[in-house]
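Asks: Provided below for reference: sequence and predicted model.
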Amino acid sequence: MTAASLWPRYAEPADLAAIEAVPLTERSLPESTYALLQRAAAWWPDHPATTVLPEAARWREPVRRTFGELLADVHRYANLLRDLGVRRGDAVALMSPNCADLVPATLAAQLAGVAAPLNGGLSRDHLGELLRLSGARVLITAGPELAPETWVTARTLAGELDVVLVLRPTGAAGAPAALPAIDGVRVGYLADLAAAHDAADFAGERPVASDLAALFHTGGTTGAPKLAAHTHANEVADAWMIAANSLLDAGSVVFAALPLFHVNALVVTLLAPLFKGQHAVWAGPLGYREPALYGEFWKIVEHHRIAAMSAVPTVYAVLAQCPVDADIASLRFAMVGASPLPAAVREGFQTHTGVTLVEGYGLTEATCASARSFPDAPRPGTVGQRLPYQRMKVVHPETREELPRGETGVLEISGPTVFPGYVVGRDENAYVLDGLGKLSDGWLNTGDLARLEADGFVHLAGRVKDLIIRGGHNIDPAMIEDALLTHSQVTAAGAVGRPDEHAGEVPVAYVTLTSGATATEADLVAWAADRVPERAAAPKAITVLDALPVTDVGKPYKLALRADATRRAIAEALAPFDGVTVDAVIEDGTVTATITLPSDVDESKVRATLGRYTVPTRLTSQGRP
């Protein structure tokens, strides 16, 4: 293997063709995430691999591991898991905010079995369903010192488990809290139970490229969650595509603060740095959700000479308001993804800091990243160029016929990062996987509307389900949101369709405002009417909220806005009927209006009114279903 074969030049869009002239199979990629870590430890045993901060206020008291130390801890933890009965096809659930020991625990779970990260903020029912789907009998979780609420949740799930392994806070000192006995479940601290295990090697079966590495849950905060399976080949290939970036060399420092139950945290800030011996500095357990982090952020960048970071747009909107009180010349660029980047956020952050925001695009079903931008070759209006060896096309949303370049349709992806399917069950040998309608002949339907340029740059046009369809005319909500975000007092905006008896849907918007803002909802309606490019897209109403709803990983949650818009529209339509109450619920990704009628209201007249709207409805009368 030569450096040229592993690391081709990849600094500008024109490099893509030369990279793909060499087959990916000739890039000498490691067979698994474990082999990737082994290689890093062999090449840079004494170089810093991870630095984890206990919390923002104590960022000068981190816990550090070299690549050699990281591998040793992974061996200890994996050998413990093996002794507990975990084998190649067995899932190990991990439910904890980020901490120093969660990083090696995650890699150890992929070595001994299959990692199944969980968001502890999900409902008890969702977590129980995810455990059932994964079949995990071992849970690695935050203990009472690290995250008391997560620990309480773990105890409620313990009846479905055989073993609960507990994590302490980063840099915890002194004797740990005594753990309660749980009937029929082995409970103990991970580090203590693993201390006596072999640190030099793993005693079990090593993973190969086709083995499953992880099961990541997808979906928002409602509806049945799904488990997307990743192979080791998926994760290694995507991590290499990210690490191939010529703008970050060996030894560069990256900042990590997204939760490890999110693929971006795993692939971008844990696996990709292993390729070049890069140092990852991890924020405390709250990550970007810790308010105190923002007051210390630029000093952390200066101290660690951070070269790159990855976050969602809302983080950069906040950082654009934080005085730059340190030397941040080391920060070459900042990566942004997970949701569309408003132009106002880009301009505000770059003007304030002098740091270029580099957009990317990806989804869990394609492992993580599928497109990247170039700080020295900006392409406004795009989320970047497709990554090497990933193929993209745009198809008609109904016929799946491929559309010509420049036309908007549904984006599909194929290549080495496309997942093998969702977990739908398990037989006596392995997981049963199914694409559930998203996979066809190796192509992944992303559900995103997009158009492609000839050189592989991607223009997103929203989610298929987010389109506002007014009288058969498709309206991209982004054009409304971008117009509102040009208002100096608007900090965030979300546009959705509100049911309408004449047009099917009409656009409405929700915004948040700066502290002390004076703009009224009527002012904002007028502002948007003057600036939205299409007259039909001008929002009919604007509602000011304290915060826009987001999913647990910070993505805008449009379904909640659509539910509110539906409730308002149906309540307005039924206002002539005294005593009628209206709500809107989200069920499996669909908004349903639920109406409760007093006994003296003529139900047939209510149904006639509702019949003018294309909204699923459910009627009940007071006192009876």
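Replies: Yep, it's here.
Asks: contacts and neighbour counts: CA atoms only from here.
Replies: Noted.
Asks: Grab the nearest non-local neighbour of residue 594.
Replies: residue 618 (4.7 Å; C-alpha to C-alpha, 6 or more residues apart in numbering).
Asks: Give me the neighbour count for that neighbour.
Replies: Residue 618 has 14 neighbouring residues, counting by other C-alpha atoms under 10 Å.
Asks: got it, and residue 605?
Replies: So residue 605, with other C-alpha under 10 Å, has 12 neighbours.
Asks: what helix or strand is it on?
Replies: Per DSSP states H and E: residue 605 is located in helix 603-610.
Asks: picking that back up, for the helix or strand where the residue nearest to residue 594 lies, packing partners?
Replies: Element membership for residue 618 (DSSP H and E) is strand 617-621. For strand 617-621, the packing partners by 3 or more C-alpha pairs under 8 Å, 6 or more residues apart in numbering; DSSP states H and E come out as strand 590-597.
Asks: re the thing from before, the strand holding residue 618 relative to helix 603-610, how many degrees between them?
Replies: Computed with axes from the mean of the first three to the mean of the last three C-alpha atoms, to 10 degrees, the direction of strand 617-621 lies at 160 degrees from that of helix 603-610.
Asks: put this beside the first:
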Amino acid sequence: MILSGAILLGLLALWVVAAAFEAHRLGIGLRQAFLYLPFRLAYRIDDSRLRAVARAEAPVIYVVWHQSRLDPALMLSLLPEQTLHILDEEAAKSIWLEPWRELARTITFNAKHVFVSRRLVRVLKGKGRIAVYMPDEVEPDVKTFRLYRAVGRIAAQAGARVVPVFVSGGRFVHGSLTPRQQAPRRWFPKLSIAALSPMTIAELVERSGGPSAITASNALFDRMAEARLAGADLDRSLFSAVRDAALRFGPSRTIVEDVLTGALSYRRLLTGARVLGKRFEAMTSPGEAVGVLLPNTNGVLLSLIGLSSAGRAAAMMNYTAGPANLAAATQTAAIRVVVSSRAFVEKAALADIVEAIEKAGARLVWLEDVRAGVGALEKLAAALLWRVPIARQSATDPAVILFTSGSEGTPKAVVLSSRSLIANAMQAEARVSFSPADRLLNVLPVFHSFGLTGGAILPLINGVPLFLYPSPLHYKIIPEIARKARPTIMFGTDTFLAAYARTAKDDDFSSLRFVVAGAEAVKPDTRKTWRDRFGAEIVEGYGLTEAAPVAAVNSASHGRDGTVGRLLPGMRKRTEPVEGIAEGGRLWLSGPNLMTGYMTLDRPGELQPLADDWLDTGDIVSVDREGFITISGRAKRFAKIAGEMISLGAVEMMVTALWPEHNHAAVAVPDKRRGERIVLVTTAEGVDADALRRCGKQAGAAEIMIPDGVVKVTEMPLLGSGKTDYVAARKMAMESLGLGLAA
């Protein structure tokens, strides 16, 4: 009995000493430290970022993502004792939370009254501190968004600084407020508290950039999304991110499926990737670029993750680009080895592509041969070591090399690090609502950045089951696949989505919650068709390969038809004036998702980094008061006619409104008198110059916008991504008009 008492006293004394150490380390009271210690030990909490800003100069508002029942207890333990905590009714009445509620002042949250009270403004003006707990919704509804407006208004009136706080991993603890099917529970996962530096509402609004600053509520909303992004671990390789997802969501969880080889769990995916990775390691050098010439099947993901595990960069080769472009890509990225499949090459009739690659100096490695040579010991070792990377891992090393579409010229190699790719996936996760309860259908090829990041990496590292289909051009088959696979999310382009709708039955896409569209503008008819027939909203975004690729996106809470949405969290923009364009300017971007740099054919294998971390997108845009971006067109997609800049994209929109069932491309060709003139390349039969002039006048278009030449084609040239191939379209126009190929 005496011994037991002595042990208990000893443990208590040790607890007090540890609490005293925590109190000194964190600058909090002893009672706070005493109650914080069990959380610190059980969840191995990284609190360094909160510690750095917790005692920011008052007045200050701590705006906390409320993910679990632990959040109020953690904040009551860690924030200064004089902080007034605004708790929801459950937290205010919870019996287990009683010891923590005694650590500071609390009031009960009442959405109808508390935020219209002037009391909070008075508290803040008296150098006070407030902690507000916001619902964990990346796409808040109207009622929830009122809280952002209220907090923004209070902060502005009191001149208070705002400190966003996000507890990374909080969604997965027992006590999470997220349904289990969306966030599987784990016992004592490691938690990390992300807290951003204090900023006033005025400072948040001012830094939004552009000719007009965004509203205070949107500035606060964006800052909260940045805190969510800050809670993500971006300093991982692609392999490590997929491995961590396997451990979080369960190694036996089915994560990817295709129409050829069936379904793979995380464990089988990583086991197979390790087998391939060991073979890739033996035939290449560390950091070397290895070509991947494969369609959307399980094999392409096995190769991608295997290369990441082995410390090699995967150069995703566009097999629709033609022999000359593939040869150029091989030389540009200094590729010595290309991974492919004999069955794929034969079925897709790519013998000329293979020949061009070999002539460019690379050799083909066939997956069929690799698999046939794998022995039982290799399989056993891979099964035991599936969690372990083969080579040293670094988030900043090149992970993927993609090639620009070449829609306006010679393709360049875009080098993306693991950090860029993971950042972009997590930026999307902080803006668009999806979860492991969803199912994603990806028909976009992974040699395209949209299909790679959005359609493969994002679901893999977020536990979203993925169904891969090898070609977006199978317009009749894909609706049938959707009817069987029952996806809730789908990726596509306007061209492809319009084609699927023409062949689909009304119930083929009925399982979809939304469709993410990019690469080209979504036509109003396409949006209406998918909304009316399938009940699916098309979420339009904007991206470019150099941004890995998504830069802006619409969402349920922040969506506006005709725009490409608002910038993703963590990104910054600036616009530069363009001569001849009155509204908007040339868009420049900065952010954690930007590429490492280019490789070009004249400097093969040599990385050319961004000069100052800013990327010239080459797009002309305008930005409204709420941050929505409207694309006027590529700078190269403007015609300069008699000194005036005319958007070729706007011309296409005008023509499409008149003949929506056909495809159109407006191109600029040389004109001796006015510098350039606009020619319309179209699949429509009834379009001629006179018809264009009549309809243009009826639409109120300026005379200078109306094409004065028409070239009719049976089929619009497209790139593998589904974009219009403007190089080919302009070539058709030049040849048809007898202008040659100059200029």
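Replies: All right, it came through fine. Not measured: the values here are computed from a predicted model.
Asks: what TM-score do we get after superposing?
Replies: Scored against TM-score structural alignment, normalised by the length of the first structure, the superposed chains reach a TM-score of 0.77; 530 aligned residues with a C-alpha RMSD of 3.2 Å.
Asks: In the second structure, what range does the helix holding residue 605 of the first structure match?
Replies: Mapping helix 603-610 of the first structure onto the second structure (TM-score structural alignment) gives no aligned residues.
Asks: could you check the angle strand 590-597 makes with that helix?
Replies: Interaxial angle, helix 603-610 of the first structure versus strand 590-597 (the same axes, to 10 degrees): 150 degrees.
Asks: What residues of helix 603-610 of the first structure count as buried?
Replies: Neighbour-count burial for helix 603-610 of the first structure, counted by 16 or more other C-alpha atoms under 10 Å, picks out 606, 610.
Asks: List the contacts of the counterpart of residue 466 of the first structure in the second structure.
Replies: The pairwise alignment with the second structure assigns residue 466 of the first structure to residue 637, based on TM-score structural alignment. Applying C-alpha atoms under 8 Å, 6 or more residues apart in numbering, we find residue 637 of the second structure in contact with 647-649, 667.
Asks: measure residue 637 of the second structure to residue 30 of the second structure for me?
Replies: 65 Å (C-alpha to C-alpha, to the nearest Å).
Asks: host element of residue 204 of the second structure?
Replies: Residue 204 of the second structure belongs to helix 201-206, assigned by DSSP H and E.
Asks: Which residue range of the first structure does that helix align onto?
Replies: Against the first structure, helix 201-206 of the second structure falls on no residues (TM-score structural alignment).
Asks: check which helix or strand covers the closest residue to residue 202 of the second structure other than its chain neighbours.
Replies: Here the nearest residue to residue 202 of the second structure in space, its sequence neighbours aside, is residue 156; by C-alpha to C-alpha, 6+ apart that works out to 7.2 Å. In this assignment (DSSP H and E), residue 156 of the second structure forms part of helix 142-158.
Asks: Next up, the contacts around the counterpart of residue 351 of the first structure in the second structure.
Replies: Using TM-score structural alignment as the criterion, residue 351 of the first structure maps onto residue 532 of the second structure. For residue 532 of the second structure, the contact set (C-alpha under 8 Å, 6+ apart) is empty.
Asks: State the distance from residue 532 of the second structure to residue 77 of the second structure.
Replies: 51 Å.
Asks: cool, and residue 362 of the second structure?
Replies: Residue 362 of the second structure sits 60 Å away from residue 77 of the second structure, going by C-alpha to C-alpha.
Asks: Would you mind telling me which of the two has the busier surroundings?
Replies: residue 77 (25 against 21).
Asks: Give me the three-state assignment for the more buried one.
Replies: helix (DSSP: H, G, I helix; E, B strand; the rest coil).
Asks: Now do the strands in the stretch 351-500 of the first structure.
Replies: 356-362, 369-372, 385-386, 391-395, 409-414, 421-426, 431-434, 439-440, 443-452, 458-463, 468-470, 473-475, 490-500 (DSSP state E, counting those that start in this stretch).
Asks: What is the corresponding segment of the second structure for the second one?
Replies: In other words, strand 369-372 of the first structure. Counting by TM-score structural alignment, strand 369-372 of the first structure corresponds to 550-553 in the second structure.
Asks: tell me which element the equivalent of residue 274 of the first structure over in the second structure is part of?
Replies: In the second structure, the residue matched to residue 274 of the first structure (TM-score structural alignment) is residue 460. Using DSSP H and E, residue 460 of the second structure maps to helix 458-462.
Asks: Mind listing residues that contact that helix?
Replies: 241-242, 244-245, 255, 422, 425-426, 435-436, 440, 465-466.
Asks: Restricted to strands, list those.
Replies: In this view, the contacts of helix 458-462 of the second structure that belong to strands under DSSP state E are 255, 440, 466.
Asks: need the contact list for the spatially closest residue to residue 265 of the second structure that is not a sequence neighbour.
Replies: Using C-alpha to C-alpha, 6+ apart and skipping residues adjacent in sequence, the residue nearest residue 265 of the second structure is residue 254, 4.0 Å away. Contact analysis of residue 254 of the second structure by C-alpha under 8 Å, 6+ apart lists 263-266, 465.
Asks: Map residue 254 of the second structure across to the first structure for me.
Replies: With TM-score structural alignment as the criterion, residue 254 of the second structure matches residue 48.
Asks: Could you measure from its match over to residue 72 of the first structure?
Replies: Relative to residue 72 of the first structure, residue 48 of the first structure is positioned 14 Å away (C-alpha to C-alpha).
Asks: Mind jotting down where the strands sit in the stretch 151-300 of the first structure?
Replies: Under DSSP E, counting those that start in this stretch, the stretch 151-300 of the first structure gives strands at 163-167, 186-189, 212-218, 226-231, 253-256, 279-282.
Asks: Tell me how many other residues crowd residue 202 of the second structure.
Replies: Neighbours around residue 202 of the second structure, by other C-alpha under 10 Å: 18.
Asks: Thank you, goodbye.
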